[in-house]
Structure formats: C-alpha cells, structure tokens
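*Asks:* just the structure for this:
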Amino acid sequence: MKLDQRDIAILRVLAREGRISKSDLAQRVNLSPTPTWERLRRLEEAGVIRGYHADIDMKMLVPGVEVFVTVELERHKAADFAAFEKLAEGREEIAACWALGGGFDYLMLVAVRDIDAYQRFMDGLLEAGIGLARYYTYVVTKQVKSHVARLPDPDPA
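*Replies:* Sure, this is the predicted structure:
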C-alpha cells in the first residue's frame, strides 16, 4: 500500500493520541473531515491501523516485575518455531514476543507479579516440551521511554 504525506501525518498523530476525535485529527493534519475519515477508513481496512489501545501503567494496578527474555530453541525447523509461537500467543505472562534474526531466536517481554512467579513461569516453559534450549533473563529496572510507533518519511517519488 502506497502511503502519502497525509497518510503518514494521520498515522503519526494516531500513534501518539489514539483517542483523538476525527474532527480534531482532520484539523491536526490540515485536511477537511470527510477526506480524513475516508483515509482513516482506508488505513483501517488495509490493516495498516490494526487497532486502538490504551497505554496502561500496570504498576498502578498491581505490583509486578517486567523481564526481557532472550530464547534459543534446540531445533530450527518450521514446526519448532510454530510450536513456540503458539505457546507464546496463549500465555498471558508474555506481554510481547518478537522473532529475531541473529544469535537468539526470540525476545520476550514477560510481566508477572514477582520474580518468583517469573521463575515458576520459566520452569513451566522448560517443562512444556517445546524445545527450549536456553534463555537469558534481563530484569527491567525502570522504563526510560514508552513505545510509540516511528514512522518513516514518505517516499518523495
């Protein structure tokens, strides 16, 4: 899908302010409401906009710990990757998971109540029979920056 400067402007605003009204969005991107709504609908239907989400500070709700975990699988067959990814999708503790190229197979963000819950979770993964060879744990000590989508500049051509 080819995006122009207006599409990118819409996406930049939405990445920071997902709850902005459509009329305010139109004003922010310097476009009348109807064309803005049409572009927004097109971006949603094309799957460029996958959804709208609240950025919830979980520490305000429950005490907890976030842990980044790098994962290596024993085997590198498509079925092994599929089994791991299916398990990852079904576990609430895994807040996010990325497949990587390079030294590790996956990077997971695990969110649990405490470090003991994290170790029980990882012990369960080791016993799940999904071919987990090894993992490395990196405990988050503080958040420096929250994720906001970075959008490229549109192609000038």
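
*Asks:* going forward, measure contacts between C-alpha atoms and count neighbours the same way
*Replies:* Noted.

*Asks:* need the distance between the two termini of stretch 139-147.
*Replies:* 18 Å (CA to CA, to the nearest Å).

*Asks:* which other residues reach it?
*Replies:* 65-68 (CA atoms under 8 Å, 6 or more residues apart in numbering).

*Asks:* where does the residue positioned nearest the centre of the chain land in three-state SS?
*Replies:* By CA atoms, centre = their mean, the chain has its centre lying nearest to residue 96, at 5.6 Å. Put simply, residue 96 is strand when judged by DSSP: H, G, I helix; E, B strand; the rest coil.

*Asks:* another for comparison:
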Amino acid sequence: MFKVDKTDIAILEAMQRDGRLTRVKLSEVVGLSPTPCHERLKRLEKQRLIQSYHAKVDVSQLAKVTLVYVTVTLGSHRAADFTIFERNIKRYPEVLECNALGGGIDYILKVVAHSIEDYQAFMEGLLESNIGIHEYYSHFVTKPVKEYSGYPLTEIVTL
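*Replies:* Here you go, the predicted model:
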C-alpha cells in the first residue's frame, strides 16, 4: 500500500468526481498551487492509484436496456474450475462486472441486455458454453437508486 496524505486523498476524491478537472481547477479544489498539485497528480497516476479516466455515458438516452444481477454457483470448486469460469466470463461484453464472493454463492455478475428475452438468450448461450455454471439466479433492476460514483476515500482510508 502507498503512503498518502490528506492532500493526496483530496486529489483522488476530486478526480473521482470529475476526471476532466484542469490543473488550475484541481489545485483550487485541493488548496495547492498548480505545479505541486500537478506533480502529486502525476505521482498518483504513476503509482497506479489513478488507473484510468472514463466518460460516464447515459445509456438510457441511446437505448432501452435491462440490467440484471446474476448470482452464479459453479458445479465444482477446484482451482481450475474458478480459473476456467473467470477467464471465459471476461470475454462477454454484456457482463459489465463480475465479482467472486464468499458465503455460498461463487460470483455475482452485472449484465446488460436489450430486453428480458435477450438476457435469457444470453444466459442460455452462457450455459451452453460449458464454463462450469451449476446454478444461477437472476435479479432484475427495476429502478437504479444509487450508482457507483467513487469510493468515499476520506471515510475508508486511515492516514
């Protein structure tokens, strides 16, 4: 783990909120002059604490989509089975996220599809791909309430 201070945390939080901040605006937000602020930002990027910059696209203005959280249990629990599943699941662009879990369910996936019918066809294809899925449960998003907007760094990082 990297050693950071309150100013680094402030930079990281500001960049999570708006990755397009100019050097001058960022320096104003965190209370540093532009040059030292920019040097800190470059160090945070070099250390890979800032891994990338993205645009958040409002897909609802482009297409009607269905979001589904899918809990997955594998049929076998050898290390090779997890490796096969993980290597293969990354190949599907419809799978927006995949996280391994403990406590009875092996994985949770966040899947996007045009419709419930398209989602079901996707899952049938996934089952036919023979990547080890024994059981799955679908949980359809009826209304997004709060989306990920960055980690609450000042709450979780102890200095």
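
*Asks:* number of residues surrounding the spatially closest residue to the residue nearest to the centre of the first structure that is not a sequence neighbour?
*Replies:* Spatial nearest neighbour of residue 96 of the first structure, excluding adjacent residues (CA to CA, 6 or more residues apart in numbering): residue 109 at 5.1 Å. Using other CA atoms under 10 Å, residue 109 of the first structure has 19 neighbouring residues.

*Asks:* now the helices for the second structure?
*Replies:* 6-17, 23-30, 34-46, 79-89, 116-128, 153-156 (DSSP state H).

*Asks:* tell me which of those helices lies nearest to residue 105 of the second structure.
*Replies:* Proximity to residue 105 of the second structure (CA to CA) singles out helix 79-89 among the helices of the second structure, at 12.5 Å.

*Asks:* how much does the closest one stray from the first structure?
*Replies:* Comparing helix 79-89 of the second structure with its match in the first structure after superposition yields a mean distance of 1.5 Å (mean CA distance after the TM-score superposition for the first structure).

*Asks:* neighbouring contacts of that helix?
*Replies:* Against helix 79-89 of the second structure from outside (CA under 8 Å, 6+ apart): 74, 95, 98, 131-132.

*Asks:* of these, closest to residue 123 of the second structure?
*Replies:* residue 95 (10.7 Å).

*Asks:* tell me the spacing between the closest one and residue 57 of the second structure.
*Replies:* Counting by CA to CA - residue 95 of the second structure and residue 57 of the second structure are separated by 17 Å.
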